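*Asks:* Predicted coordinates and the sequence they were generated for:
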Amino acid sequence: MTVTDAPTEGMTISAAAEASGLSVDTLRYYEKEGLTLHRPGRSSSGQRRYTQENVAWLGTLVMLRRTGMPIRDIKKFVELYRVEGSEADRLAILEAHREHVLEELAEVQTHLAAINRKIDFYNTAVMKGK
């Protein structure tokens, strides 16, 4: 199910978990920590119902977490997102995070280059042994 497939009455937490690639426990944790943009609504039976907007926001959370942004920084970003006129502060958080991601990327590229050198070394050794 994709975000655009969300029924008008909203998705269950299980469907939202599947659509976002997160676990149900993670969704509950994010909600408890105030990381969701809006708390999901509830059905008449009390079951969480995630809207298209809720699930789209989960995509943002996934991207930020998978690029290593700490929960405390995401929480600050979400708090600012709810404040009109806070674009400059949100931009500052994202720019700082980008710098961190670029530093990590450079380190991974350095390690990848070392791995490639080792592969070349062993390819040469294997070819000489044949």
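*Replies:* The structure has been received and is ready for your questions.
*Asks:* For the rest of this, base every contact and every neighbour count on C-alpha atoms.
*Replies:* Will do.
*Asks:* in the protein, which residue is closest to the centre?
*Replies:* residue 62 (1.6 Å; C-alpha atoms, centre = their mean).
*Asks:* where do the strands sit along this structure?
*Replies:* 41-42, 48-49 (DSSP state E).
*Asks:* Return the most buried member of those.
*Replies:* strand 48-49 (a mean of 21; mean count of other C-alpha atoms under 10 Å).
*Asks:* Report all helices and strands that that strand contacts.
*Replies:* strand 41-42 (3 or more C-alpha pairs under 8 Å, 6 or more residues apart in numbering; DSSP states H and E).
*Asks:* Give me the helices and strands touching the strand it packs on, please.
*Replies:* Against strand 41-42 (3+ C-alpha pairs under 8 Å, 6+ apart) you get strand 48-49.
*Asks:* chain center to stretch 120-130, what's the gap?
*Replies:* 41 Å (C-alpha atoms, centre = their mean, to the nearest Å).
*Asks:* which parts of that stretch are buried?
*Replies:* If you call a residue buried by 16 or more other C-alpha atoms under 10 Å, then stretch 120-130 has no buried ones at all.
*Asks:* For this protein, give the helix that spans the most residues.
*Replies:* As assigned by DSSP state H, the longest helix anywhere in the chain is helix 87-129.
*Asks:* For that helix, which helices and strands make contact with it?
*Replies:* Short answer (3+ C-alpha pairs under 8 Å, 6+ apart): helix 87-129 packs on helix 71-81.
*Asks:* try this one next to it:
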Amino acid sequence: MQTGVAGEQAWLTIREASRRSGLSEPTLRYYEQIGLVGPVPRDPSSGHRRYDAETMDTLDTLGCLRSAGLRVEDLRRYLGLLARGTAAAAEQRELFDQHADRLEAEIERLRLRLEYLRLKARLWDARDHGDEAAEQRLVPRIRALIERFRPSARG
């Protein structure tokens, strides 16, 4: 971290802010452009962005939420609710519960895909070893799993 022009304030460059938050430099610029973070102060001599501790706290949180899969509109909603403090606690809980439900469904879809790949690997291993009995046991399991991939099977 570098010392900024405001005395003891520690400032980060956009590269340092990107590395710390896990958000790309273009994303940091975009978040500023759309108002997720306030205007980022600029170094008077170079015009380069300088991120202060408060902005970094916000970016760290947004980086975590984004990596958990929250969409930009959810990030905007989160920050709006955050500004209302505990008066918005129930709405914050709802936001995170809804997203947790979406993430849980996504994890289930990933588990199905993983199971499918494992079964296909076993099928080809059985074929490689000429094990027709194993192949015959695996084919119905693979077909049943394929049925679970269909949208109508997921409800």
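*Replies:* Good, I have the coordinates. Since we're looking at a predicted model, the values are computed, not measured.
*Asks:* one step back: adding distance to residue 118 of structure 1, write the strands of structure 1 out as a markdown table.
*Replies:* Below are the strands of structure 1 laid out as a markdown table (distance: least, C-alpha to C-alpha, whole Å):
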| stretch | distance to residue 118 of structure 1 |
| --- | --- |
| strand 41-42 | 54 |
| strand 48-49 | 51 |
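*Asks:* closest to residue 108 of structure 1 out of these?
*Replies:* Closest of the strands of structure 1 to residue 108 of structure 1 is strand 48-49, at 39.5 Å (criterion: C-alpha to C-alpha).
*Asks:* Identify all contacting residues around that closest one.
*Replies:* 9, 10, 11, 12, 13, 40, 41, 42, 43 (C-alpha atoms under 8 Å, 6 or more residues apart in numbering).
*Asks:* Distance from the longest helix of structure 1 to the middle of the chain?
*Replies:* 20 Å.
*Asks:* what sits against residue 10 of structure 1?
*Replies:* 49, 50, 51, 52.
*Asks:* Adding distance to residue 27 of structure 1, write those out as TSV.
*Replies:* Shown next, in TSV, are the contacts of residue 10 of structure 1 (distance: C-alpha to C-alpha, whole Å):
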residue	distance to residue 27 of structure 1
49	12
50	10
51	14
52	15
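*Asks:* ok, and the most crowded of those?
*Replies:* residue 50 (27 neighbours; other C-alpha atoms under 10 Å).
*Asks:* Am I right that that residue is in contact with residue 12?
*Replies:* Yes. Between residue 50 of structure 1 and residue 12 there is a contact at 6.3 Å, judged by C-alpha atoms under 8 Å.
*Asks:* Now for these two: what residues contact both?
*Replies:* What both residue 50 of structure 1 and residue 12 touch, as defined by C-alpha under 8 Å, 6+ apart, is an empty set.
*Asks:* For residue 99 of structure 2, see how far away residue 44 of structure 2 is.
*Replies:* Going from residue 44 of structure 2 to residue 99 of structure 2 by C-alpha to C-alpha, to the nearest Å gives 41 Å.
*Asks:* now swap in residue 61 of structure 2 and tell me
*Replies:* 16 Å.
*Asks:* Could you check which of these two is surrounded by more residues?
*Replies:* Legend: neighbour count by other C-alpha under 10 Å for residue 61 of structure 2 and residue 99, higher for residue 99 (17 against 14).
*Asks:* and the contacts of strand 48-49 of structure 1 as JSON lines, adding distance to residue 69 of structure 1?
*Replies:* What follows is those, written out as JSON lines (distance: C-alpha to C-alpha, whole Å):
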{"residue": "9", "distance to residue 69 of structure 1": "32"}
{"residue": "10", "distance to residue 69 of structure 1": "28"}
{"residue": "11", "distance to residue 69 of structure 1": "27"}
{"residue": "12", "distance to residue 69 of structure 1": "27"}
{"residue": "13", "distance to residue 69 of structure 1": "24"}
{"residue": "40", "distance to residue 69 of structure 1": "23"}
{"residue": "41", "distance to residue 69 of structure 1": "27"}
{"residue": "42", "distance to residue 69 of structure 1": "29"}
{"residue": "43", "distance to residue 69 of structure 1": "32"}
